[in-house]
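Asks: Sequence plus predicted model, see below.
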Amino acid sequence: MRLSIPLAVVALGLSAAPAFAADGKGLFADNCSACHQLTGKGIPGAFPPLAGSKIAQGDPVEPVTRVLKGRGGMPSFASELTDLEVAQVLTYVRASWGNKGKPVQPALVTSLRSGAKRENAKASLLAH
């Protein structure tokens, strides 16, 4: 009986991952695809590709911070997306277009949000 509970928890966690990424796909389409394209290939010379990106697939702290704070011409999404939504969209990015990054947990976004301030508010306004 003790083995069945941990196995059930693992099974629930694994079955939730595709749904979590699927929610991120819609968020990506609505918030990110104008610049990074639905293909994740970006626009050369303007917006970097996310497909194959070492930053997108690496330590999740960097992409979470970029989404929350913005960077260069990328706007801050701290006031537009919840912690769960940031985690969902980044989980989608990290698992799409051949990327092999692990899911982003909402708790990580929550912990980083408290220290997130806009890096360049003027660039964020211009990007919208």
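Replies: On my side now, so go ahead. Numbering: from 1, shown residues only.
Asks: Could you use CA atoms for every contact and neighbour count after this?
Replies: Fine.
Asks: Residue 47: neighbour count?
Replies: The local packing count at residue 47 equals 15, with neighbours defined by other CA atoms under 10 Å.
Asks: ok, structure two:
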Amino acid sequence: MRLSLLAPALLLAAPALAAPDGASLFANNCSACHQAHGEGIEGAFPKLAGNAFVQGDPKAVAETLLNGRGGMPSFKDQLKDDELSAIISTVRSSWGNTAPPIPPKTFTAIRNGAVPVPAKPTPGH
């Protein structure tokens, strides 16, 4: 009985986990292709600075990070939802981009199939 009374106090005393650092995660996972300042490499990797897609529909952006697109790798097996959220939220608010963050719960919902994502355009459309 005593242990159950102490459990809430132990939880309050535990140090808070630090949120993932989106800038560091971007540098380690994305900057080789998209470059440190989001300028990309023309003809190879899209520019993220001022990119309408990156600043657009959060579900489509989250689905792309999870599953990849074109030459972009899938990150669903390498990064956790809070890490993906930190990366894309940094991108969406850097280099002149002004889109709001995408919370980890969006990635979780897409992983679990709970959120329908917009269909990708077919080539030529």
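Replies: Cool, got the structure. Small disclaimer: the values here were computed from a predicted structure and weren't measured.
Asks: quick one: TM-score?
Replies: Scored by TM-score structural alignment, normalised by the length of structure 2, the superposition of the two chains gives a TM-score of 0.73; 97 aligned residues with a CA RMSD of 1.7 Å.
Asks: For stretch 93-100 of structure 1, list every residue counted as buried.
Replies: Applying a neighbour-count criterion of 16 or more other CA atoms under 10 Å, the buried positions in stretch 93-100 of structure 1 are 93, 94, 95, 96, 99.
Asks: Show me which of these is closest to residue 15 of structure 1.
Replies: Within the buried residues of stretch 93-100 of structure 1, distances to residue 15 of structure 1 taken as CA to CA reach their minimum at residue 95, with 15.0 Å.
Asks: wait, the closest one sits on residue 88?
Replies: No: because the distance of 10.7 Å does not satisfy CA atoms under 8 Å, residue 95 of structure 1 is recorded as not touching residue 88.
Asks: intersection of neighbour lists for these two?
Replies: When contacts are counted by CA atoms under 8 Å, 6 or more residues apart in numbering, residue 95 of structure 1 and residue 88 have residue 21 as shared neighbours.
Asks: Can you list which of the buried residues of stretch 93-100 of structure 1 are found in helices?
Replies: 93, 94, 95 (DSSP state H).
Asks: what sits against the counterpart of the last one in structure 2?
Replies: Mapped onto structure 2 by TM-score structural alignment, residue 95 of structure 1 lines up with residue 93. The contact partners of residue 93 of structure 2, by CA under 8 Å, 6+ apart, come to 99, 100, 101.
Asks: shouldn't the first one be in contact with residue 57?
Replies: Read that as residue 99 of structure 2. No: judged on CA under 8 Å, residue 99 of structure 2 makes no contact with residue 57 at a distance of 9.7 Å.
Asks: neighbour-wise, which of the two wins?
Replies: Remark: of residue 99 of structure 2 and residue 57, residue 99 carries more neighbours, 19 against 14, as counted by other CA under 10 Å.
Asks: Would you point out which residue is most central in structure 2?
Replies: Note on structure 2: the residue nearest the mean C-alpha position is residue 84, at 2.9 Å, using CA atoms, centre = their mean.
Asks: Many thanks, we can stop here.
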